[in-house]
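Student: Okay, predicted coordinates and the sequence, questions at the end:
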Amino acid sequence: MAYWLLKSEPDAFSWDDLVARGEAGEPWTGVRNHTAKLNLMAMKVGDRAFYYHSQAGKEIVGVAEVISEHYPDPTDPKGVFVCVDVRALAPLPRPFTLAEAKADPALAAMSLVTSFRLSVQPVTEAEWRHICRQVGAKL
């Protein structure tokens, strides 16, 4: 299993919106960055992703699961970009903020800290476990 971080502006599509989609999940469309596209293409069914509220909040609020591998993004008229389907698994016991990540030496190399603009990011297993421990999540 691989680990990821997906960013969404909560005003556009929040954690609660993903939860409301239920088991069917939601296509993760609209990504228009080639590095993020490659990350989507690397995702496999069963991979886990932190759900991060960007702009307002700037915090990880939940855990999602990849439920389909990549396919052409139907919102891309040029057919260049891809999407995957994700579903909500569980909220975190408490949000984990960007400020906490930046202040934590164990996360100094995390993409969230070093490439904070990238909307789809890899997360190492060590980073995943560390954040889960920090918030009391058993995922």
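Tutor: Nice, thanks for sending it over.
Student: can we go C-alpha only for contacts and neighbour counts from here?
Tutor: Noted.
Student: quick one: the helices in the protein?
Tutor: In the chain, helices defined by DSSP state H lie at 15-20, 34-42, 98-103, 111-114, 125-135, listed in chain order.
Student: A further structure is provided below for comparison with the first:
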Amino acid sequence: MSRPRKRLAGTSGSDKGLSGKRTKTENSGEALAEVEDSNPQKTSATKNCVKNLSSHWLMKSEPESRLEKGVDVKFSIEDLKAQPKQTTCWDGVRNYQARNFLRAMKLGEEAFFYHSNCKEPGIAGLMKIVKEAYPDHTQFEKNNPYYDPSSKEDNPKWSMVDVQFVRMMKRFIPLAELKSYHQAH
């Protein structure tokens, strides 16, 4: 059975201006070094603040019907909630930068579920990574819209992760609101 295509921000689509990168600084030595370099007074409070920052991925999917090679690729957060154990694979990503983001995702990290290519795009909910990157099976299925004849099973090009629904946002956050926050900076 064909699975709907899901994309990371930064892939092709109408949601220009959004980044597939994490939304906050990740908890790493590099992040701490950036804070320390920007502030000559190195306090333990600053170090603790950086350690407590969380990071989220932004992963997008299309909540409205769209045919790709005869297959409907619709997949909304409601579709994720309806899956067994509210878990599914995030497959069909065919953009190299987005694929690399998938490969960088770690178990337990969270991602915003972003509805794209629809009447009102925006962040609908939160999900978490429950399985790290592994080969995307759809690249090998000849009848799948995301089949890639140049990809080989012994050297797959494309990856996917498994995600699980965490919760809906307290309110839908539309793209227009996200842009206003960006412009305010």
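Tutor: In hand now; what should we look at? Source: prediction; values computed, not measured.
Student: TM-score of the superposed pair?
Tutor: The pair, once superposed, lands on a TM-score of 0.72 when counted by TM-score structural alignment, normalised by the length of structure 1; 108 aligned residues with a CA RMSD of 1.7 Å.
Student: hmm, back to that, among the helices of structure 1, single out whichever gets nearest to Phe50 of structure 1.
Tutor: Among these, the nearest to Phe50 of structure 1 by CA to CA is helix 125-135 (8.5 Å).
Student: whereabouts in structure 2 does that closest one align?
Tutor: Aligning helix 125-135 of structure 1 against structure 2 (TM-score structural alignment) gives no matching residues.
Student: Just give me the residue closest to the centre of structure 2.
Tutor: Computing the C-alpha centroid of structure 2 and ranking residues by CA atoms, centre = their mean puts Met59 first, at 2.3 Å.
Student: Which one, of the helices of structure 1, ends up nearest to Thr75 of structure 1?
Tutor: From these, taking CA to CA, the stretch that ends up closest is helix 34-42, at 13.7 Å.
Student: How about residues contacting that closest one?
Tutor: Contact with helix 34-42 of structure 1 is made by 31, 69-70, 81-84, 118-122, as judged by CA atoms under 8 Å, 6 or more residues apart in numbering.
Student: again, only using 7 Å
Tutor: 31, 70, 81-84, 118-121 (CA atoms under 7 Å, 6 or more residues apart in numbering).
Student: Which members of these define the maximum pairwise distance?
Tutor: Maximum pairwise distance in the contacts of helix 34-42 of structure 1, criterion CA to CA, is 17.9 Å, between His70 and Leu118.
Student: Neighbour count for the two, which is higher?
Tutor: For His70 of structure 1 and Leu118, the more surrounded residue by other CA atoms under 10 Å is His70, and the numbers stand at 23 against 18.
Student: Give the equivalent position in structure 2 for that one.
Tutor: Counting by TM-score structural alignment, the partner of His70 of structure 1 is Ala133.
Student: Contact partners for the closest residue to that match other than its chain neighbours?
Tutor: In this structure, Ala133 of structure 2 finds its nearest non-sequential neighbour in Val161, 4.6 Å apart by CA to CA, 6 or more residues apart in numbering. Applying CA under 7 Å, 6+ apart, we find Val161 of structure 2 in contact with 89-90, 102, 129, 131-134.
Student: Great, nothing more from me.
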